[in-house]
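1. structure, please.
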Amino acid sequence: MSNEGPVVAQNGPYRIDLKATYRYAWCACGLSKYQPFCDGSHTVSKAGLKPVVWTHEKDETRPLCGCKHTGNGPFCDGSHNKL
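-> All right, here's what the predicted structure looks like:
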């Protein structure tokens, strides 16, 4: 990992069934072994990236970013198409 950005974990989104009121932590650094979710691996990186933590509002399937370059984290915005 460079000091400038995340590691691409997957060149495309992870389609995840999200549950209402559940708290999630999306991996922003790309190092987690539990993609797309954080496992604390960012603590050993030098990029200074931290997970995006949120409580989801409703039950639904959403695409979570796998390339870690989204401008709308944790959700995929198609940025993987430009890598």
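2. contacts, neighbours, all on C-alpha from now
-> Will do.
3. first-to-last residue distance for stretch 29-46?
-> Taking Cα to Cα, to the nearest Å, the first and last residues of stretch 29-46 lie 10 Å apart.
4. here is a second sequence; please produce its structure as well for comparison:
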Amino acid sequence: MNTVVSKLEPKWISFTFRHPWLAATAASKVKLSTRPPEPVIPAKKPFKAELVGGKHYSWCTCGHSRKQPFCDGSHKTRAQGLSPLRFVPEKDATVWLCGCKHTSNPPYCDGTHKQDFIASAPLHEPAES
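-> Predicted coordinates for the structure are as follows:
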């Protein structure tokens, strides 16, 4: 049994919880969440892309797509918890889309691929379908 003591102004009061199992029961109903998987690194350089203004694009965030830098749905089986970044450019543009999947400005390259943790990491080879 758990005993809790609290101090009120003139005197001390002590009381005991009669059902310590209540806390354990409540805790067992809590579902623990897991972090989404980390993306794999399909390329250590950005992808040059010609984007059309007003067109919808889905940039791969998991790194498993065979259509890099765009999504082919591989995340549904290989990286559940990650989903593509959908975006629509305002105008036609030539851009550099992140290939390492660790940019701070998705979907655009910010140079993160030059950092040691990317440079020293192994490249992901897509699985045979």
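5. show residues contacting the top helix by length along the second structure.
-> If you go by DSSP state H, the second structure has its longest helix at helix 21-28. For helix 21-28 of the second structure, there are no surrounding residues in contact (Cα atoms under 8 Å, 6 or more residues apart in numbering).
6. state the span of the first structure onto which that helix is aligned.
-> Following TM-score structural alignment, helix 21-28 of the second structure has no partner segment in the first structure.
7. distance from the chain centre to that helix, please.
-> 30 Å (Cα atoms, centre = their mean, to the nearest Å).
8. what residues in the first structure pair up with the following helix or strand past it?
-> Scanning forward in sequence from helix 21-28 of the second structure by DSSP states H and E, the next helix or strand is strand 47-51. Counting by TM-score structural alignment, strand 47-51 of the second structure falls onto residues 14-18 of the first structure.
9. what's the mean distance for the matching stretch versus the second structure?
-> Compared with the second structure after fitting, stretch 14-18 of the first structure deviates on average by 0.4 Å (mean Cα distance after the TM-score superposition for the first structure).
10. buried residues, that stretch. List them.
-> 14, 18 (16 or more other Cα atoms under 10 Å).
11. now do stretch 89-104 of the second structure
-> 96-103.
12. ends of stretch 50-67 of the second structure, how far apart?
-> Note: stretch 50-67 of the second structure ends 15 Å apart using Cα to Cα.
13. quick one: the helices in the second structure?
-> 21-28, 75-78, 116-119.
14. include mean neighbour count and distance to residue 42 of the second structure when you put these into a markdown table, please.
-> Formatted as a markdown table, the helices of the second structure follow (neighbours: other Cα atoms under 10 Å; distance: least, Cα to Cα, whole Å):
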| stretch | mean neighbour count | distance to residue 42 of the second structure |
| --- | --- | --- |
| helix 21-28 | 10 | 40 |
| helix 75-78 | 14 | 13 |
| helix 116-119 | 12 | 11 |
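15. these: which one's closest to residue 66 of the second structure?
-> helix 75-78 (11.0 Å; Cα to Cα).
16. in the first structure, what range does that closest one match?
-> Helix 75-78 of the second structure maps onto residues 42-45 of the first structure, going by TM-score structural alignment.
17. ditto for stretch 94-112 of the second structure
-> By TM-score structural alignment, stretch 94-112 of the second structure lines up with residues 61-79 in the first structure.
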